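*Asks:* Provided below for reference: sequence and predicted model.
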Amino acid sequence: EMANIRNQCSWVHSNNWDQATTKAKQLTRMAVGKASKLQPLKIAEVPVNNAALIIGGGAAGLSAAFTLADQGFPVHIVEREDKLGGNLKHLHYFVPTNGKETQWNPKEYLAEMIYKAKQHPLIHIHLNTELANTTGFKGNFVSTLKNSHSFQVEHGIIIVATGGEEYKGPEYGYGKSDRIVTQLEFEQILSESSSLSRLPQSVVMIQCVGPAERFCSRLCCTTALKNALKLKELNPSANITILYRDIRTYGFKERLYTKARAEGIQFIQFEFDDKPDVVIEVGDDHQTISSKSEILVKIKEQILGRKITLNPDLLVLSTPVIASKGTRDLASKLKLSIDMDGFFLEAHVKLRPVDFSADGIFMAGLAHYPKFLDETIAQAQAAASRAAGILSQKTMLTNARVAVVDPLQCVGCLTCVRICPYDVPKIKQNYTGVGNIVGAAFIEPAVCHGCGSCASECPAQAIQLMHYTDAQTIRKLDALFEGKPSDSPVIPIDLIDVI
């Protein structure tokens, strides 16, 4: 036990020495009082399963799999679709670096990754498969996977790389005309246009669509500039106008913005409260919208100070990346946190950026937040490195500060079973509870996270959180108020079952 005099006295009361001294005496007295009730904490060694389970077979999942498999760890990739690749399947062009095209295009790069994964002897791929449930703890998980049938996989860590997806909402008339498309759909059009006649002559792009009004998706501006420059390359006479709130091309991608302006691409800014208006002209019956229906985009030009109307052949919406379908369901199964935008939430943005709060589970790629391919690969390798730190161990020590049940006080009310966020407490029939009832609660020390929820909710006070027992806490409070020490029940250390 430690009395933290530096942080809780010296620092916070540096201008009041007398108050700091008085408080230091109180903290020391409390620490001594608790120390008089301390008990030795038991730990045990448990074997570590050195296999990895990666949920998601996109760029992040494959990169993490290569990093682990090349170090000799078996890897299971779970992909719910019938093909590997994730969002990389939908890309046709990489963003030029230093003004030059990359050596590979996305299709070639993905084909090489898939071929390598299928040929690797330690990588096991499960397509059309989803995670049904997971039990166990860091170093020893057992997951049930489901496709045409259910089967179990034992593994030591989990990497969540479920990716994201392009938002497709009703904003700006999307879905009403085949001439209103997203950036990925526009990239598909550019890749399939074999002749100049099939390319649009005038294009308007609108940035910050839908959820991107709440958060920056980071990719939208760069993707818009990439596709605009590609159209200029294929059709130099094309008239391209980008309507934006704020252009954000991270890092050296700012060169794309400079090049786009040099190529004659027009940029018109709009305010959040004065967004562009899109009008689709209907047919003579005032109801039918056809592929020939004109699209009118009205926007206030800031320099002219008046509304202008654009009549493009194609309207391209820069929609953001959002969390993939099933993210909340997966978070519920694995007891993971998600942020207000639906992406998975890391344990600490600076200290543990690829870890979840749940031990032994890591994240990578778009499942975390929107990011570029190079950032995705880097984060996947970081997550794999963190995971390798666990898989490389033969055994691990269990947590000592865990909840412990005194079966002689347990009434088998199931309160701890219902309240535990990690589903750890179980009722064991071979235990005898209070009044010789059959069955009492048992908490597996290796799985317990030591959160204390069960100890605070137990109506019979049969559960104690080791190192924070009732007896220790009460003795600490008695020392604070200089009262007479009270005797509180203590669970003997011999009653604690460890593996």
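*Replies:* Received, thanks.
*Asks:* switch to C-alpha atoms for all contacts and neighbour counts from now on
*Replies:* Fine.
*Asks:* quick check: closest non-adjacent residue to the residue most central in space within the chain.
*Replies:* With distances taken as Cα atoms, centre = their mean, F344 lies nearest the centre of the chain, 2.4 Å away. With sequence-adjacent residues excluded and distances taken as Cα to Cα, 6 or more residues apart in numbering, F344 is closest to I338, at 4.2 Å.
*Asks:* likewise V95?
*Replies:* Nearest non-adjacent residue to V95, counting by Cα to Cα, 6+ apart: K226, 6.1 Å away.
*Asks:* quick one: list the elements packing against the host helix or strand of R261.
*Replies:* Per DSSP states H and E: R261 is located in helix 254-262. Other helices and strands packing on helix 254-262, by 3 or more Cα pairs under 8 Å, 6 or more residues apart in numbering; DSSP states H and E, are helix 220-234.
*Asks:* tell me what the helix it packs on is packed against?
*Replies:* Contact here means 3+ Cα pairs under 8 Å, 6+ apart; on that basis helix 220-234 packs against helix 183-192, helix 254-262.
*Asks:* next one: the helix or strand that it is followed by to chain centre, how far?
*Replies:* Using DSSP H and E, the helix or strand that follows helix 220-234 in sequence is strand 239-244. Centre-to-centre, strand 239-244 and its host chain are 33 Å apart (Cα atoms, centre = their mean, to the nearest Å).
*Asks:* tell me if I am right that Y431 is in a strand.
*Replies:* Yes. Under DSSP: H, G, I helix; E, B strand; the rest coil, Y431 falls within a strand.
*Asks:* contact partners for it?
*Replies:* By Cα atoms under 8 Å, 6 or more residues apart in numbering, the residues touching Y431 are P407, V438, G439, A440, A441.
*Asks:* hmm, which of those are the buried ones?
*Replies:* Buried by 16 or more other Cα atoms under 10 Å: P407, G439, A440, A441, out of these.
*Asks:* narrow these to those in strands?
*Replies:* G439, A440, A441 (DSSP state E).
*Asks:* and these, which is closest to I123?
*Replies:* Among these, A441 lies closest to I123 (Cα to Cα), at 39.7 Å.
*Asks:* distance of the nearest residue to the closest one once chain neighbours are set aside from D339?
*Replies:* In space, and not counting its chain neighbours, A441 is closest to I427: 4.4 Å by Cα to Cα, 6+ apart. Per Cα to Cα, to the nearest Å, I427 is found 34 Å from D339.
*Asks:* looking at these two, which has the bigger crowd around it?
*Replies:* Applying other Cα atoms under 10 Å to I427 and D339 shows that I427 carries more neighbours, namely 17 against 11.
*Asks:* quick one: the host helix or strand of that one to strand 438-442, angle?
*Replies:* Element membership for I427, per DSSP H and E: strand 426-432. Interaxial angle, strand 426-432 versus strand 438-442 (axes from the mean of the first three to the mean of the last three Cα atoms, to 10 degrees): 130 degrees.
*Asks:* check it against this one:
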Amino acid sequence: AGETPRIGIFVCHCGKNIHGFLDTVEVARYAADLPFVEYATDVMFACSEDTQKDITRKIKEKGLNRVIVAACSPITHGALFQDTLIAAGLNKYLFEFANIRQHCSWVHSHDRATATQKAKDLVRMAVGKAALLEPLDQEEVSVTPAVLIIGGGLAGMRAALALADMKIRSYIVEREPELGGVLRRLHTLFPLDVRARDVIDPLIDRVIASEHITVMTGSTVQAVEGFIGNFSATVGTHDGDREIEFGTAIIASGFGEIDLTGRYGYGQSDRVMTQTELEERLASDDLPPVRNVVMINCAGAMEPERPYCCRVGCGVSIKNAKLIKARYPDTDIYILYRDIRMFGKDEEEYFADVIENLRVKIVRYDLERRPVVEVDADGNVVVRVHDQVYGDDLVLPADLLVLTAQTEGDPSTEDLMEMFKIPAGPGRFLIEAHAKIRPLDFATDGVYFCGSAHFPKNLADTIAQAEGAASRAAIPIMKGRLVLEGITAAVDDARCVGCGLCVSACPYGAIDLVDGKASVNTALCKGCGVCAATCRSGAIQQRGFKDEQILTMIREAIHEVF
């Protein structure tokens, strides 16, 4: 800070990903003549260990106090280069990234000259901003060594047990009177044909016996405050409200079937039920002999209101058809489907075996000609359907009509979204921060998810995600202390008029009015810049992206045009 900028620039070939579509050597030569640039070169792979060592060496040899890398995405490699600056003795926020892969070589792959010129423009803009960069401080906070797990189904319990193996305390908050989630209502599991109780009961026993796990059934989270490392929650229990402090949280709130009342005869006859209700009847040995069974898959699915596939319905219907055939071999079973989707070799072979050897019939229908269910005064059921494959109109009497209902996230998701500032998409299923880079995280630090709260999953995927979420939640706790992000909003009290627009605009609840002035909780702030854009008096600036820095980049972008 206060020194004359001495900028070093490293232009990456990325093999042929960049150099194959633009002239990286020319970009480096151009960059060398820009103001404040002391050193510029092109490298084969900027992210390689050798180049990291070279960057460190050049910082020391040339006395560089700013570094620019022109390469790929800062999302994937920004932290790597920041760590290199730290190793060289520089503040990591004196680094700037110019993305010349996605923004140049990929989008202008058929025009080398244009891609090269645009890369020069982006580097020039980065130099303009880099000259104005300032070292930023990062706060440290202690971490409460406990994890809150919302949901006591398979995912929540496996996450808690994984944490217990690491000697980390967890609190399971489950709304229902007992643990187990959806698996408590199932009879067997596809495609293993094992009893659900044989899977879930031993887990419940292990959870209850663990000294590191506190279980609160019949309870709900009422309110959440705080930030990563220092959360607190009010939990409503049978004995009144209880306050819990925790460092991280895992959302494992699960899913359920949608309400089909009024559709496909559901609610009009006791002969019409969902797959889950059928499973309960099978588990309790309460299914009377049936001669004709019709199953309607995709009930309420892949429609404008819920356009997604539930992913597990086809397997459940095939598995339950097999169970009925095992009890009543002479039963005729029709499965009416939009698409049959079996995920995996075992699942596909299971499906083929049931269709071919048990003579379960499948009939394809389309959205425009969905099955029509007729229920008479005595509760008798008839299903009319147009066979899309053969073009026949079928009339199917049904002693039992089973609806493979569409699924959606638990109703509590909407409250959790508000309390934890987390997003959900269609069907109230939770959305990760990044499908590849942060597949178990939310943008809100310290909050993770697993299981069917994200989307319906099979047993193996649920367990894998639960243990992954537990590992993610454990990292801050194992560290003991956390270094917070330095790129946050800063308020100039002299200019703040206390209008409160920033408070309502902040998507993370990081701003409050204190004594009539905006005050930023830097632990909650994600540096998104919404408050700075909202502030009418210009009282809020975002560190690392101040108005002067952004305006300089704009001027550099257009300086050759005007």
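*Replies:* Received it, and whenever you're ready, just let me know what you need. What you are looking at is a predicted structure, and each value in this text was computed from that prediction instead of being measured.
*Asks:* may I have the TM-score of the superposed chains?
*Replies:* Remark: TM-score between the superposed chains equals 0.86 [TM-score structural alignment, normalised by the length of the first structure]; 458 aligned residues with a Cα RMSD of 2.4 Å.
*Asks:* go through the ones in strands among the buried ones among the contacts of Y431 of the first structure and name the one nearest A387 of the first structure.
*Replies:* Comparing these against A387 of the first structure with Cα to Cα places A441 closest, at 32.3 Å.
*Asks:* map the closest one onto the second structure.
*Replies:* Under the alignment (TM-score structural alignment), A441 of the first structure pairs with A518 in the second structure.
*Asks:* in contact with that match: list those residues for me.
*Replies:* By Cα under 8 Å, 6+ apart, A518 of the second structure lies in contact with V491, D493, C496, G498, G500, C502, V503, I511, D512.
*Asks:* ok, and the closest non-adjacent residue to the aligned partner of the fourth one in the first structure?
*Replies:* Pointing back at G498 of the second structure there. Under the alignment defined by TM-score structural alignment, G498 of the second structure corresponds to G412 in the first structure. In space, and not counting its chain neighbours, G412 of the first structure is closest to A440: 5.2 Å by Cα to Cα, 6+ apart.
*Asks:* thought I427 was touching the one you found, still the case?
*Replies:* Yes. Contact criterion Cα atoms under 8 Å: A440 of the first structure and I427 qualify, at 5.3 Å.
*Asks:* where do the contact lists of the two overlap?
*Replies:* Residues within reach of A440 of the first structure and of I427 at once, by Cα under 8 Å, 6+ apart, are G412.
*Asks:* before we move on, the earlier item: looking at the helices and strands packed on helix 220-234 of the first structure, which is buried most?
*Replies:* Of all those, helix 183-192 carries the top mean neighbour count, a mean of 18, counting by mean count of other Cα atoms under 10 Å.
*Asks:* would you check the span in the second structure matched by it?
*Replies:* So helix 183-192 of the first structure sits over residues 275-284 in the second structure, by TM-score structural alignment.
*Asks:* quick one on the thing from earlier: the buried ones among the contacts of Y431 of the first structure: which two are farthest apart?
*Replies:* Checking those with Cα to Cα, the most distant pair is P407 and G439, at 8.7 Å.
*Asks:* take the helices and strands packed on helix 220-234 of the first structure and write them to a markdown table, including distance to L310 of the first structure.
*Replies:* Shown next, in a markdown table, are those (distance: least, Cα to Cα, whole Å):
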| stretch | distance to L310 of the first structure |
| --- | --- |
| helix 183-192 | 19 |
| helix 254-262 | 19 |
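*Asks:* right, so of those, which gets closest to N16 of the first structure?
*Replies:* Proximity to N16 of the first structure (Cα to Cα) singles out helix 254-262 among these, at 52.7 Å.
*Asks:* distance of the residue mapped onto D547 of the second structure from the first structure from F267 of the first structure?
*Replies:* Under the alignment (TM-score structural alignment), D547 of the second structure maps onto D470 of the first structure. Note on D470 of the first structure: its distance to F267 of the first structure, by Cα to Cα, is 66 Å.
*Asks:* who has more neighbours out of the two?
*Replies:* D470 (21 against 17).
*Asks:* where in the first structure does the longest helix seen in the second structure fall?
*Replies:* The residue-count maximum for a helix in the second structure (DSSP state H) belongs to helix 459-479. The aligned range for helix 459-479 of the second structure in the first structure is 373-393, by TM-score structural alignment.
*Asks:* map T309 of the first structure onto the second structure.
*Replies:* Checking TM-score structural alignment: T309 of the first structure goes with V395.
*Asks:* burial of that match, as a residue count?
*Replies:* By the criterion of other Cα under 10 Å, V395 of the second structure has 14 neighbours.
*Asks:* to which residue of the second structure is the residue nearest to V95 of the first structure aligned?
*Replies:* Aligned by TM-score structural alignment, K226 of the first structure pairs with K319 of the second structure.
*Asks:* surely that match meets H187?
*Replies:* No. At 10.3 Å, K319 of the second structure and H187 do not qualify as touching, with contact defined as Cα under 8 Å.
*Asks:* stretch 390-407 of the first structure spans what distance, first to last residue?
*Replies:* End-to-end for stretch 390-407 of the first structure, by Cα to Cα: 34 Å.
*Asks:* okay, buried residues for that stretch please.
*Replies:* Of the residues in stretch 390-407 of the first structure, 390-391, 396, 398-407 count as buried by neighbour count, 16+ other Cα under 10 Å.
*Asks:* just stretch 223-241 of the second structure next, same as before
*Replies:* So, applying 16+ other Cα under 10 Å, buried residues of stretch 223-241 of the second structure: 223-224, 226-237.
*Asks:* in the second structure, what residues pair with stretch 57-65 of the first structure?
*Replies:* Stretch 57-65 of the first structure maps onto residues 152-160 of the second structure, going by TM-score structural alignment.
*Asks:* no wait, stretch 138-146 of the first structure
*Replies:* By TM-score structural alignment, stretch 138-146 of the first structure lines up with residues 228-236 in the second structure.
*Asks:* check what contacts that stretch and list those residues.
*Replies:* 141-144, 173, 219-226, 241-248, 445-447, 476-477, 481-482, 523-524.
*Asks:* map G218 of the second structure onto the first structure.
*Replies:* By TM-score structural alignment, G218 of the second structure lines up with N128.
*Asks:* also I208 of the second structure?
*Replies:* Under the alignment (TM-score structural alignment), I208 of the second structure pairs with K118 of the first structure.
*Asks:* right, I'll call it a day here.
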